[in-house]
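**Student:** The following block contains a protein sequence and its predicted model.
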Amino acid sequence: MIDVRHADLAGRSVFITGGGSGIGAALTEAFISQGSRVAFVQRSDANAFCDSVEQRHGVRPLFLPCDITDRSALQAAISAAAEAHGPVGVLINNAANDQRHRTEELDEAGWNASMAVNLTAYFFAIQAVVGPMRAAGGGSIINFSSISYIMGNAGYPAYVTANAGITGMTRALAREFGPDRIRVNALAPGWVLTERQRRLWASPEDLEAHLAKQCLKEHLSQEDICGGALFLASNASRMMTGQVLVIDGGVVVTG
């Protein structure tokens, strides 16, 4: 658990997509531990997760079942979160689907489905929060990308394309909403070994090959991403916008 305290996050209304599993679950718990009022959406049932968070922290996150590709349902969930916790001050677009696929095998429906969950939903979640954020005097939007597009990874071209689009959208909206004191940043994790990643793709050979690319020779867990998200959400990063924060153990380096 993150042991750094961000006093300004206490009482903040935080909305997370995909906040009941994987990286999203770690984010939900990290913000709860800061005293934030957290609401999250996802398609699968997250009540057991909410029970466990309540047992550990004495506070229950607000779970709103939702398919984020349904724009009306997503924006209605954001409205419900604002009604319960106050206007959303921190939006975290985290939900994504990195299903592997080959270019020759992907039809138009598959392409559109990937864009819907990995890019389009981000835009419409942002659209729903910027008005209330502007009225409140500002806010923080964090769009989860990944290092997949920086590396030019093969094996999931629609997902990689969407992640590149997330960066472009982040920079464009940072410029658009900066005068309203709304900060828009992206967070790009490396290979985080969630339960899903371990179950589907983390073969011993691939794990060894990826670790060889990292400067830090330890695999990433979902908790390793939380500190960066808390930083981007808090006043500690108050003059940071339009940026991509990479947390990957040193796979992608610049110089």
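**Tutor:** Received the coordinates, thanks.
**Student:** drop to CA atoms for contacts and neighbour counts, all remaining ones
**Tutor:** Fine.
**Student:** Tell me which stretches of the stretch 151-255 of the chain form strands.
**Tutor:** Secondary structure of the stretch 151-255 of the chain (DSSP state E, counting those that start in this stretch): strands located at 182-189, 244-247.
**Student:** so which of those is the most packed in?
**Tutor:** Mean neighbour count (mean count of other CA atoms under 10 Å) peaks for strand 182-189 among the strands of the stretch 151-255 of the chain, with a mean of 26.
**Student:** residues making contact with it?
**Tutor:** 130, 133-134, 137-147, 166-167, 170-171, 173-174, 177, 225, 228-229, 232, 238, 240-248 (CA atoms under 8 Å, 6 or more residues apart in numbering).
**Student:** Narrow those residues to just the buried residues.
**Tutor:** 130, 133-134, 138-147, 166-167, 170-171, 173-174, 177, 225, 228-229, 232, 241-248 (16 or more other CA atoms under 10 Å).
**Student:** list the contacts for the residue nearest to residue 98 when sequence neighbours are not counted?
**Tutor:** What sits nearest to residue 98 in space, not counting adjacent residues and going by CA to CA, 6 or more residues apart in numbering, is residue 159, at 5.9 Å. By CA under 8 Å, 6+ apart, the contact set of residue 159 is 97-99, 114-115, 118.
**Student:** Next up, a structure to set beside the first:
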Amino acid sequence: MAVTLPSYPSLEDQVVFINGGSSGIGAEMVRAFAGQGAKVGFWGRDRGAAESLIDTLHEVPRRPSFFACGVTDVTALQETLGECSKTLGDIGVLVNSVGNDDRHDIETVDVDYFDWMSNINLRPHVFAIQQVIPGMRRLGGGSIINLGSIAPLRKNEGAIVYTALKAAIHGMTRGMARRLGPDRIRVNTLVPGWTMTDKQRRLWLDEAGEKAMDESLCLPGRVHPEDIAAAALFLASDQSRMMTAQDLIVDGGWT
């Protein structure tokens, strides 16, 4: 069943930056915010996928802007955010969607692997937030949405480093919400369940996974990227203006 997205007038003409948006959940975020009439900027590793995404958006009021950037290069990321602000205006909504849920055995993890995972799943979020704070202050407020995970809630043994870094996202959200609240900058964690992206279906979904969801979800069906994007629109809009330091879980009732 397709998700029908509501219209949020407060998002029209809002500058939105998707930190990781060329595929998966991030791509659906780009699609959803563009459909609201927002000025959307995003980066991703795959320029071809990003351009293909933009080419499918025929009926949006304005085409999103893609910025080439490497996620592990903090300087490049902050320069990209600065370029987006110069091109589109001060960023009022930041969606930290970038991540990699690589499976691993904790007994084989080394320092290089740990650093690589941290540089994808935590560091970009911190420094992207740091970069957008001055602009949000000039705007008189803003919304920062960090994508978490239900992994820390489920005792996930197959991706312990990823799970630990996602747990850190939840803590960062709460600290940032307290620090930035006086500036009317809201910070929340959007927590997807197992979301049926192309990557998940290709790499991780198997018969055992299907059985686990059938047994564990309260609702029939599966969580799709559109379900996560719908929640992000709400968190970005004025309809959630008194909501901060919260976890919004969209997992079909798994946790």
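**Tutor:** Nice, I can see it. None of the values given here were measured: they were computed from a predicted structure.
**Student:** TM-score, when you put one on top of the other?
**Tutor:** TM-score for the superposed chains, counting by TM-score structural alignment, normalised by the length of structure 1: 0.96, backed by 251 aligned residues with a CA RMSD of 1.0 Å.
**Student:** would JSON lines of the contacts of residue 159 of structure 1 with distance to residue 57 of structure 1 be doable?
**Tutor:** As requested, those are exported to JSON lines (distance: CA to CA, whole Å):
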{"residue": "97", "distance to residue 57 of structure 1": "29"}
{"residue": "98", "distance to residue 57 of structure 1": "31"}
{"residue": "99", "distance to residue 57 of structure 1": "33"}
{"residue": "114", "distance to residue 57 of structure 1": "35"}
{"residue": "115", "distance to residue 57 of structure 1": "36"}
{"residue": "118", "distance to residue 57 of structure 1": "31"}
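**Student:** Narrow these to just the buried residues.
**Tutor:** Neighbour counting over the contacts of residue 159 of structure 1 (16+ other CA under 10 Å) leaves 98, 114-115, 118 as the buried ones.
**Student:** Which two of these have the greatest separation?
**Tutor:** For those, the maximum inter-member distance is 11.0 Å, found between 98 and 115 (CA to CA).
**Student:** Trace residue 88 of structure 1 over to structure 2, please.
**Tutor:** Alignment note (TM-score structural alignment): residue 88 of structure 1 maps to residue 91 of structure 2.
**Student:** Near its match, how many other residues are there?
**Tutor:** Residue 91 of structure 2 sits with 28 neighbouring residues when counted by other CA atoms under 10 Å.
**Student:** Contact partners for the nearest residue to it once chain neighbours are set aside?
**Tutor:** Computed as CA to CA, 6+ apart, the closest residue to residue 91 of structure 2 that is not its neighbour in sequence is residue 15, at 4.9 Å. By CA under 8 Å, 6+ apart, the contact set of residue 15 of structure 2 is 38-41, 88-93.
**Student:** same deal with residue 27 of structure 2?
**Tutor:** If you count contacts by CA under 8 Å, 6+ apart, residue 27 of structure 2 has them with 21, 53.
**Student:** Of the contacts of residue 15 of structure 2, which is the nearest to residue 29 of structure 2?
**Tutor:** Out of the contacts of residue 15 of structure 2, the member with the shortest distance to residue 29 of structure 2 (by CA to CA) is residue 40, at 9.6 Å.
**Student:** can you tell me which residues contact the equivalent of that closest one over in structure 1?
**Tutor:** For residue 40 of structure 2, the aligned position in structure 1 is residue 38, judged by TM-score structural alignment. By CA under 8 Å, 6+ apart, the residues touching residue 38 of structure 1 are 13-16, 28, 31-32, 61-62, 85.
**Student:** Same question for residue 53 of structure 2.
**Tutor:** By CA under 8 Å, 6+ apart, the contact list for residue 53 of structure 2 reads 22, 27.
**Student:** On the three-state scheme, the alignment partner in structure 1 of it is what?
**Tutor:** Residue pairing (TM-score structural alignment): residue 53 of structure 2 is matched to residue 49 of structure 1. Look at residue 49 of structure 1: counting by DSSP: H, G, I helix; E, B strand; the rest coil, its state is helix.
**Student:** distance of residue 49 of structure 1 from residue 55 of structure 1?
**Tutor:** Distance from residue 49 of structure 1 to residue 55 of structure 1, counting by CA to CA, to the nearest Å: 10 Å.
**Student:** And for residue 222 of structure 1?
**Tutor:** Between residue 222 of structure 1 and residue 55 of structure 1 the computed distance is 20 Å (CA to CA).
**Student:** Thanks again, I'm all set now.
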